[in-house]
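> predicted coordinates and the sequence they were generated for:
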Amino acid sequence: MQPAGVIATVAALLAANGTSVLDCVCRHLINVTDSGRIYQLSPAEGLVRWNYCADKLAASSDEHTSSPWKLVSQSADLEVTEERFAAWSPGFTTCGSLEQPPPAVSAAQRLADRLWDSGLSPPPAAGAEEGGGCAGALAQLRRLTGPESLQLVEELECQIADDCIDSRCVPRLNNMEWNVTTLQAADLRHHILSQSARAVRRIARATSGRVRCERWRGVPLEWLDKPGLQAQAAVFRGRLSSYWRDSVQLLSLSATHASQLLVPLAFESMGNHASDQQLHGWIKDMERVKDMLRTKLTGWVHDMQLAGKQVEHYEVEEDKDHPGHLILRRPLLSERLLRYQPWSPSFDDDYSALCKERQPEASQMFSLAHELYAFHRFYWYHAAESVGLSYGDDAKIVDEEWQLEDRSHDTLSVDTDCVQLLVNALDHPTCPLEDLPLEAVKQREQCREQLWDDVVQRSPHIPVTSYLAYTQRANVNLCLLAWMAVNSYGICQDVPFSMIQSVHDARCYFDTPDDQSCLQSNATEAMCSVSRAILLLKCRDFSSIKTSHNCTFSTLGSLSVYSRSSILDQKLTEQTLNYKNSLNNATLKYKDFKIDSLKPLEMSFILINIIFRFSTAGVYMYLPQLRNLPGKILLSFQITCIVQILCSEVVYRMAGVPDLPTAVLIDSALTLLSCFWLNSFCYHMYACVRHLRLPDQLLPAEVSQLFRREVLCVFIPCSIVCVAAVALEKTSKYYLIYSRIVVLAGISVSVGFNFVCLGLLGYMYLRNRCSMRQLEIVDNKKFASKKECLFMSVKAIIISGTGIIIRTGFHQAQGIAQVVYYMHLVTMVQGPVLFVCFVCNGTTLPILKNRILLWWNPTNIPAGLELCSAAERNLARRNNEQSPFSESSL
C-alpha cells in the first residue's frame, strides 16, 4: 500500500467510533509517560501524544500546572491548560501574567469543574482490549516514520472533522422532555449527561481539527498575473466558504448538545434535593433558562451562516503601494463583526437577585447557563478568528469601513406608550422565569413595531400643541432609545442577537432610507436588530466596550507563532457598572408623564377650573349689560374652553375614550378655535375704536347680525386648518409631523394677528395723546389705578393669546416630564383668573352684586335703582337740580 493510503487508513482507524479509539490510544500513551518510559514512544506516538493527549497529561501530571487558566476541551475530563488550548485551537492567551483571567475563561473553567465533579468521564473505548481497534492503531502508529507522522497529524485533523460534520461522531439527539420521573431516573439521567458531554467533547475536538486542517490545507495567496490571481482568488473563496459551512454545522451541533446538557447537569448540582412539588416548578424554570440560552446561541449560529455567505464578496488584488504584495479586501459584513457578540448573556448579573424570591436557586441556574454561553463565546470566536490570522500572513487585510458620523446626540420623536413601557421595564423589572400574560407579549411586539415606524419616520421633533399631545410623543436620544430597547430588561429578550444581520439592517436603514426592502429582519425584529448595531458601532458616548491588546498563540506542527491582536473586553468592572447606572438614571426622566403623587392636586385644580369657567360663562349669559357683541364673543371663547377641558380632562382621562390620537386632534382643534375667538374679539375692539362706535350703541338686531358674521369668520378658517391636519394625519402615519406643524402654524398666525390688533390700539392711543398735547389740552386725571393697570395687563395677556403660546411653546421642551406636568397644573388656574379679571372688576361686579341682593330681598332697592324708567330718573334729576339762571336772578 502507498504511504498516503497507509496514513489515511491509520487516521480513519484513530477516528473510528467517534474518536473512542483515539481516547484509548491517549490513555495508553499517558500511562507510558507517567511510568517514565516516554523515550520508548515512536515519532508518530509522540506527535499524537502532544497534539491530542496533552489535556489528559494535564489531568494526570504536573507538566502544565504552572498555567493559571484552564478551558473546556475535547478531553475526556473536559479540562485543558492554557498552553494546550492554544495548541489544539489557535486562540487567546495573554502576553505576561494577569491577576485574573478574562470572564469567559473563568466561566468556562467553572463549567469544566462542574463536569469533572459530576463524574462524566466516558467509559473505556470499545476495542481497547488487546487485538481490538486500540491495539491495532498503536501497532500502525509504531510503523510510521517521522515525515509520515507529520502527514498523519494533518490527515487526522481533517478526518476527525469530516466524520463529525457527517454526524458520525455524535449520536442522533432527540430533544428530551424532562419531567420529575425522567430526572429522578439516575440511569437515564447519567446516560443523557454522558452522551451530551461526550458529544460536546467530540464536537470541540472536531472543530479544532477543522481549524487546523484549514491551516494545513488552506489556499496560500501568492502574487501572480491578473488572470492567475483571479483564479487563485476564486479557489480561495471556495475553500473558505467550505470552512464556514462546516463550522456552522459544528456550531449548530454543539449548541444543541450544550442546551440538552443544561437541565440534567443543573439537576445534578442543585435540584436533586427538592420535593416533587418543588421539582415541577424547578423544571419549568430550568426549561425557561434553557430557552433563553438557546436564543443566545441561535444568534451565534446565524452570524456564522451570514459570515460564510459574505466570503463570495472577498476580493484579492495587488497592493499598489507595495508591488509584489497582495491585499485581501473584506466587506463590512465579515467575521470581524463576531467580536461584538457580548461576552456575557446578562443572565447571572441581571436576573439572579430578581428571581430569587420566585426561585431560590435562580443564581445557580443562570450561572450555569452563563458558563455554557461563555464557553461558546470564547471558543467559537477564536476558532473563527484564527482562520483570519492564517490568511492574514499571506496578504494585507483591508476591511471596509462604515462611513457614518457619531449618532450619540441625535434625537427622535417616538410614541410615549412605548417609552413608558421601556422605562417601566427598567424601573420595575420582572423575572424572566415568570410567564408573561399574552397581552404583555403582544404589547411588546406592538411596541417594537411602533418604535420601528417612529425610527423609520426619522422625525427629530414633532411639535406639541397641548399637554395631551405631549403625553403622546416624546423626544428621545437615539442612542439612549437603542439602549433602552436592547438592554437585558427591554423588549428584545426573545430576539436572537445576530451582529452581522444587525449591521446589515442598520446600513440599510442609514444608507438606503427610502428602500426598506433590503432589511433582513422582519418588521417585528427590525427595531432590535438596528438598535444593537447603532449602540455598538455608532454611539461613542453610549459604548462600554473597551479595547485591550493580547497575544494570540497558535501552533502549526512544531512551529509556534505569536502575534499581537486587539480584542474587545467587556468585563463588568466598577466603571461599566457605574456607566450602566447612569443610563438607568438618564432613562428615568421619561418615567412619569403624569405624577401619581400629584393626582389629587391635579383633579382639584381641574374641578376648580371647570367651576370658575362655568361661573364666568353664567355671568355673561345672565347680565343684560354683557350680552353685547364683545360679550357674546368672550362667551363663545369660554364655552370653547369648557368643552376642551371636558373632552381632554374629564371624558378622555376618566372614560378613556376616544383613543389618544383622536383626543389630541380634538384638543388641538379646540385650542385653535379658542385662538380664533380671540382674533374676533381683538379685531372688534380695534374696529370700535377705529370707527368711534361703541358696542352699547348697536341695536340688538345689528348685534345678532354681526355675531353671526363673526361666527362664520371664525369657523371657516378653523375648519380649513383642522381638516388639513386630520387629512394629513389620517392619510399616513408619516405625515404626523406635518399635521402638527399645520395646527401649530395656525395657532401662531392667530396669536400674531391678535398682537397686530392690540398694537394698532396702542398706536392709536399714543397718537391721540400726542395730538391732545399739541392742542395744549391737559387733564390731571390718571389713566387708571395700579389695580386697574394690573387687571388690564392680565386681560391683555389672555386676550392676545400669549398664555396659549407660552403653554404650547413650553411643551416643546420634551424630555422633562415633571416640569411639563407642573406647567399643565398651572394652566388649570386659568378659570379663576378669567373670573377675577372679567367679572370681579369695577363695572361688572357691582351690577352682579345688586342682582344677587335683589334675589334675597326684592323690596330693598339699591340707590339708583328705585325708579323703573329712564324718564322718571330724568324728571327726578331735573327736580333736584337748581337752575343756575334762577340762582343768579335771586
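Right, received. Where do you want to start?
> only C-alpha atoms for contact and neighbour calcs from this point on.
OK.
> what about the strands in this protein?
Secondary structure of the chain by DSSP state E: the strands cover 70-71, 80-81, 91-93, 315-318, 326-330, 396-399, 411-415, 473-477, 546-556, 559-569.
> mind giving me JSON lines with the ones you listed and columns for distance to residue 876 and mean neighbour count?
Compiled in JSON lines, the strands of the chain are given as follows (distance: least, CA to CA, whole Å; neighbours: other CA atoms under 10 Å):
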{"stretch": "strand 70-71", "distance to residue 876": "116", "mean neighbour count": "24"}
{"stretch": "strand 80-81", "distance to residue 876": "121", "mean neighbour count": "25"}
{"stretch": "strand 91-93", "distance to residue 876": "114", "mean neighbour count": "23"}
{"stretch": "strand 315-318", "distance to residue 876": "113", "mean neighbour count": "19"}
{"stretch": "strand 326-330", "distance to residue 876": "108", "mean neighbour count": "20"}
{"stretch": "strand 396-399", "distance to residue 876": "106", "mean neighbour count": "16"}
{"stretch": "strand 411-415", "distance to residue 876": "72", "mean neighbour count": "22"}
{"stretch": "strand 473-477", "distance to residue 876": "68", "mean neighbour count": "24"}
{"stretch": "strand 546-556", "distance to residue 876": "99", "mean neighbour count": "17"}
{"stretch": "strand 559-569", "distance to residue 876": "102", "mean neighbour count": "13"}
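> for comparison:
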Amino acid sequence: MNSGGVVASLVILLVANDNELLDCVCKQIKFAGEQAGRVSVSIGLSEIWSTYCIHRDDYQLYETCDNLDQSSPTLPAVGRLVPTTWDMKPFRHADELKCGFVTEKIRGLTVDAAVQLSRELSCHIAANCINSYSVQGSNDTQWNLTTLETYTLWDPIIWESLEAVQRITGATTARDMCYLRHPVNLPELSSKQPGMLTLTKKSKLAPIGSRRVTAPHDVKEFQAVVLEELSNYWRDNAQLLSFGVTHVSRLLIPLAFKYLSKNVSHEQLDRWIEDMKHVRDMLHTKLRGWERDVQYIRKQIANYTLEEDKETPGSYILRRPVLNDHLLDYQEWYLSFRDDFSAQCEQQQPKASEMFGLADAVYSFYRINWLRTKYSPSVRDIIDEKWQLEDKSSAVLNVDTDCLQLLADVLEHPTCPLEDLPPEAVQQRLQCRERLWADVVQRSAHVPVTSYLAYTQRANVNLCLLAWMAVNSFGVCQDVPFSIVQSVHDARCYFDSPDDQSCLESNTTDAICSVSRAVLLLKCREFSFHKSPELCAVRYYGAGRYPSGFEVTWTDPLRGYVKPTKRTLSYKESLYSVTLKYKNFKIDRLKSLEISFVVLNILFRFLTAGLYMHLPHLRNLPGKIFLSFQITGIVQILCSEVVYRMAGVPDLSVMVLIDSALTFLSCIWLNLFCYHMYACVRHLRLPNELAPAEASQIFRRQVLYALIPWSIVCATCIALERAARYYLIYSRIIFLGAISLSISFNLVCLGLVGTMYLRTRNSMQQLKIYRKGKFASKKELVFMSVKTVILSGIGIIIRIGFHQVQGVAQLVYCVHIATMVQGPLLYVFFICNGTTLPILKKRILACFNPDISIPEQDLCSAAERNLARRKKEQAVVAESSL
C-alpha cells in the first residue's frame, strides 16, 4: 500500500472512536520518549506529538485581576469545561492493542506522509465532531430543584453537554491547525514558461497534488479555490460555534448548582434556580452574537477578491470588504456582569456576585478558545476596504425627550437584571427604541419649537452620547445580541444609503441598538477609549488543573472594551442636569413663583375678558376681536398649565399641537385687531361709529376669515404628524412659518399706522396748525408703546426664539415664567387708561352709592335728574310708611 493509502487508513482508524486511539498514541509516544530519553523517536511520531499531543493542554482564562480569587468556586467550575487531556484518560486493553498497532504504523511514515497525516488528522477531528452532534435546543431540560438534585455532572443528560463542549473546544483548535499549518499553496510564475502558472492545491481528502492551467484563467481559478477554502473554514466554525453555544446554555445551570449552591439553604434554592436562569439567558444573548458574526462572515466570503500584485510579480493580494473577520476583534473579550450588576442584585440574591462571576468566566474562556484564531491564505498582503466615514463625535440629533429620559433614568437608577421587568416597562423600552430609530433616520439636528411644551418634547443630543446611553450595560439594548458585523452593515446602510432602509439586517426595534454599537466602537473617538484594565490569565492543564498563582500576562488595549471618557460623562451630566431636569418643570426653588404667576395670569385674563363683555363702550368691533384674543389665551393656559400638568391628559404630542394651534389663533386675532386699527386711521372712522348690528355682522365675517386659514394650517400639521414621525419637522416648520408670517403682518399694519401718524403731524406743522396741548403725555406714550408691542406679537416671537435654544433649559424656564405676567399687563395697559378706568371706578363706587352718576348713563338736564331723585325718594317714603 502506498503512503497515501496508509495515511487515509490511519486517519479513519484514529478518528473512528472519538479520538481515543489518538490519545492513546500520545501516551505511547510519551512512554517511548521516556524510554529513549527523548520524545522525537521518529519523524512520524514527532509530527503527531507536535501537532496534536502537546497542544491539548494549553487552555487559558483571561479575566480582570480583581475578579480572580483563589477561593472562588468559579475557577474549578470553568475547569470542568476544559477538555480532558490524553494523559488523564483510562483505556481498555483492546484499545491499547489497537493503539500499539497504530503507533507502529505512524513510526514508519516518511516525512511527507507524516505531514499529510497531521493535516488530514486535524481536519478530520473537526469534521468528525460536527458530524457527531445533532443538538435539539438549549431548553429541552427544564431545570428545577428536583431535576438538579437527581442528576449529577456524570449523568448522561448532563455529561452529553459537558463532553460536547470539551470536544468542540478541541475540535476548534484542531480546525485552526488544519488551515494555519497547511494553507492553500499560492501559484508562482514560471520563468521557463511565460504565460503559464502552476496552481497547487492541497486537498484535505486526497494526497497532495498539483495541476496546471493557462495564464488568463489562473488567478480566477485560484481565487475560487481560496474562497472555497475560506468558506469551508467559516462554515465549520459556524457549525461548531452553534453547537457549542447551545450546549453551554444547557450546561450552565447544573454546573453552577454543582459549584455555587453549597451554602444556599434548601428554602432559598428555588429562588436561586430562577435567578440562575436569568444569568443563563443573559450569557446566551452574548454568545448568540458570536454565532451571528461567524455566519455573516461566511456570507461575505463571496465578496473577497484575489489579484496579482503588479509591483511583485508572482505574489497575490487578497482584497476584503469592510465586513470581514477583522471585525471580530471588536467583540467583547470579557464581560462585566459581576462589576455592573452585583451591587444591584445583592439584596435580592446574596450569591449574585458568584453567579455573574461564573457567567463572566465562561464567556472569557470561550472567547479566547473559540473566537480568537482566524485563518487567512498565505498571500503577500491583505487589504481591507475602509469605511469612509468621518469621526461622529460632534454629530447632533434631535430626539424624543421621553426616550432620552428613559435612557438617563436607566443609567442613574439601574435595576437588577435578575428581576422580571413589568410588561409595561418592557413595552416602553421597545417603543422607545423604535422612536429613537425614527429620530435617527429623520436625521434632524433641530426641530423648530413653537411652544414651551414642545421644548420639553424634543432635545438635541450628541449622536455618540446617545449611542453610549443606549448600548450601555444598563441601557435598553441588553436583550439584543451584539453582532459587530451586522452592526457595521446596518451603520453603513444608514449613513451611505439613508433613503434605502430596506438594506438593514436588523428590524426596526433593534436597529438603534445595532447602529449605535458600530458608531460607538468605530466612529466616536472622543467618547470612548479602548484601554482595558490589567488582565490576569489562568492556564488550565486539563481536567480543571490550574496553578496556585496568577500572572499578569496581557495589558494590551482591547478593541471591544469601551469605557466612557471624561467628555462622555460630562456630556451626560449636562444633558441630565440642564435639559432633562427641567423637562417636567422640576425647578424646585422656582415652583412656588411659577404657580403664583400662573394663577395671576389666569385671574387677570378672566378679569380683562369680563370687563370687555360688561362695559358697553368696549363691545365694539375691535373690542370683540380683543375679547376673542383673550378667550383664546385663557383656553391655552388652562390646557397647557392646568389640564395637562395636573391631569396629564392629553398626551404630550397632542398637547403640543393644541398649544401651537392656539398660539397661531392668537396671532390671527392680533392680525384682525391691527388691520382694523389701520382701517380706522386710514378712513378717519372711530370704532364706536358702527352700529351694534353692523359691528356684529362684520365680526362674524371676520371670524370666518380667521378660522379658514387657521383650520387649513392645523389640519395640514395634524395630518403630517399623524402620517409618520418623519414629518414632525415639517409640521413644526409650518406652524412656525405661519406664526412668523402672522406677526410680520402685524408689524406691517402697525408700521403703516405709525407712518400715517407721522405724515399727518408733518402736514399739520407745514400748515402751521397748532394746538395748545401736546399730542400725548409721557404716560400715554408709554401706554401706547407697550400696547403696540403686545399687539404686534413681538413677545411671541421672542418666546419662540428662546425655545429654539438648546442646552439652556433653565433660561427658557425663566422666560416661560416671565410670559405669565402677560395677564396683568393686558389688564393694566388695556383697562387702566384714561377712558375705561374712570367708568370702571364709578361703576364700582355706584355699587355702594347709588347717587353717583355714570358718564354713559347721564340724563339730559338737571330738571330730569331732580325728578328722578324725587321719584326715588317718594318710593323710599312709601316703603317706610308700609
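Perfect, I can see it now. It should be emphasised that the depicted structure is a prediction, and the values quoted were computed from it without experimental measurement.
> before we move on, the earlier item: out of the strands of the first structure, which is closest to residue 448 of the first structure?
Evaluated over the strands of the first structure, closeness to residue 448 of the first structure peaks at strand 411-415, with 10.7 Å, by CA to CA.
> average gap between that closest one and the second structure?
With mean CA distance after the TM-score superposition for the first structure, strand 411-415 of the first structure departs from the second structure by a mean of 2.7 Å once superposed.
> what angle do that strand and strand 473-477 make?
Between strand 411-415 of the first structure and strand 473-477, the angle comes out at 140 degrees (axes from the mean of the first three to the mean of the last three CA atoms, to 10 degrees).
> ok so, going back, who wins for proximity to residue 762 of the first structure among the strands of the first structure?
Per CA to CA, nearest to residue 762 of the first structure of the strands of the first structure: strand 473-477, 39.8 Å.
> what's the matching range in the second structure for that closest one?
Under TM-score structural alignment, the counterpart of strand 473-477 of the first structure in the second structure spans residues 458-462.
> how about the strands of the first structure, which one is nearest residue 712 of the first structure?
strand 473-477 (33.4 Å).
> how about residues contacting the closest one?
408-416, 419, 460-462, 464, 814-815 (CA atoms under 8 Å, 6 or more residues apart in numbering).
> which among those gets closest to residue 439 of the first structure?
residue 419 (17.4 Å).
> contact partners for that closest one?
Contacts for residue 419 of the first structure (CA under 8 Å, 6+ apart) come out as 474, 590.
> trace it over to the second structure, please.
Aligned by TM-score structural alignment, residue 419 of the first structure pairs with residue 404 of the second structure.
> excluding covalently adjacent residues, which one is nearest to residue 265 of the first structure?
Closest residue to residue 265 of the first structure in three dimensions, ignoring its sequence neighbours and counting by CA to CA, 6 or more residues apart in numbering: residue 193, at 6.9 Å.
> looking at the contacts of strand 473-477 of the first structure, which two lie furthest apart in space?
408 and 464 (24.0 Å).
> give me the more crowded residue out of those two.
Ranked by neighbour count (other CA atoms under 10 Å), residue 408 of the first structure and residue 464 place residue 464 first, with 28 against 18.
> aligned to the more buried one, what sits in the second structure?
Counting by TM-score structural alignment, the partner of residue 464 of the first structure is residue 449.
> isn't that match right up against residue 457?
No - using CA atoms under 8 Å, residue 449 of the second structure is not in contact with residue 457, being 9.1 Å away.
> returning to what we had before: out of the strands of the first structure, which is closest to residue 678 of the first structure?
Of these, nearest to residue 678 of the first structure by CA to CA is strand 473-477, at 28.2 Å.
> so how far does that closest one sit from its counterpart in the second structure?
Mean deviation for strand 473-477 of the first structure: 2.7 Å (mean CA distance after the TM-score superposition for the first structure).
> for residue 200 of the second structure, what are its contacts?
Going by CA under 8 Å, 6+ apart, residue 200 of the second structure touches 184, 185, 186, 187, 209, 210, 211.
> buried subset of those?
In the contacts of residue 200 of the second structure, burial by neighbour count holds for 184, 185, 186, 187, counting by 16 or more other CA atoms under 10 Å.
> and these, which is closest to residue 818 of the second structure?
The nearest member of those to residue 818 of the second structure, counting by CA to CA, is residue 184 at 77.6 Å.
> quick one: that closest one from residue 201 of the second structure, how far?
6 Å (CA to CA, to the nearest Å).
> look up how far residue 346 of the second structure lies from the closest residue to residue 270 of the second structure other than its chain neighbours.
Excluding the flanking residues, the one nearest residue 270 of the second structure by CA to CA, 6+ apart is residue 145, at 6.5 Å. Using CA to CA, residue 145 of the second structure is found at 22 Å from residue 346 of the second structure.
> and residue 334 of the second structure, by the same measure?
In terms of CA to CA, residue 334 of the second structure sits 22 Å off from residue 346 of the second structure.
> with neighbour numbers in mind, choose between the two.
Higher neighbour count among residue 334 of the second structure and residue 346: residue 334, with 24 against 13, using other CA under 10 Å.
> list the contacts of that one.
Contacts of residue 334 of the second structure (CA under 8 Å, 6+ apart): 62, 63, 360, 361, 363, 364, 367.
> residue in the first structure matching the fifth one?
Going back to what we said before, that points to residue 363 of the second structure. Match for residue 363 of the second structure (TM-score structural alignment): residue 373.
> and that match, what does it touch?
Taking CA under 8 Å, 6+ apart as the test, what residue 373 of the first structure contacts is 293, 296, 297, 344, 345.
> can we see that at 7 Å?
Residues near residue 373 of the first structure by CA atoms under 7 Å, 6 or more residues apart in numbering: none.
> thought residue 198 of the second structure was touching residue 209?
No - using CA atoms under 7 Å, residue 198 of the second structure is not in contact with residue 209, being 11.3 Å away.
> grab the nearest non-local neighbour of the aligned partner of residue 165 of the second structure in the first structure.
Aligned by TM-score structural alignment, residue 165 of the second structure pairs with residue 200 of the first structure. Nearest non-adjacent residue to residue 200 of the first structure, counting by CA to CA, 6+ apart: residue 254, 5.8 Å away.
> roughly how far apart are the one you found and residue 206 of the first structure?
Distance, residue 254 of the first structure to residue 206 of the first structure, by CA to CA: 11 Å.
> got it, and residue 594 of the first structure?
Separation of residue 594 of the first structure from residue 206 of the first structure (CA to CA): 59 Å.
> please say which of those two ends up with more neighbours.
Per other CA under 10 Å, whichever of residue 594 of the first structure and residue 206 has more neighbours is residue 206, with 28 against 16.
> okay, buried residues for stretch 694-701 of the second structure please.
For stretch 694-701 of the second structure, burial by neighbour count (16+ other CA under 10 Å) applies to 695, 696, 699.
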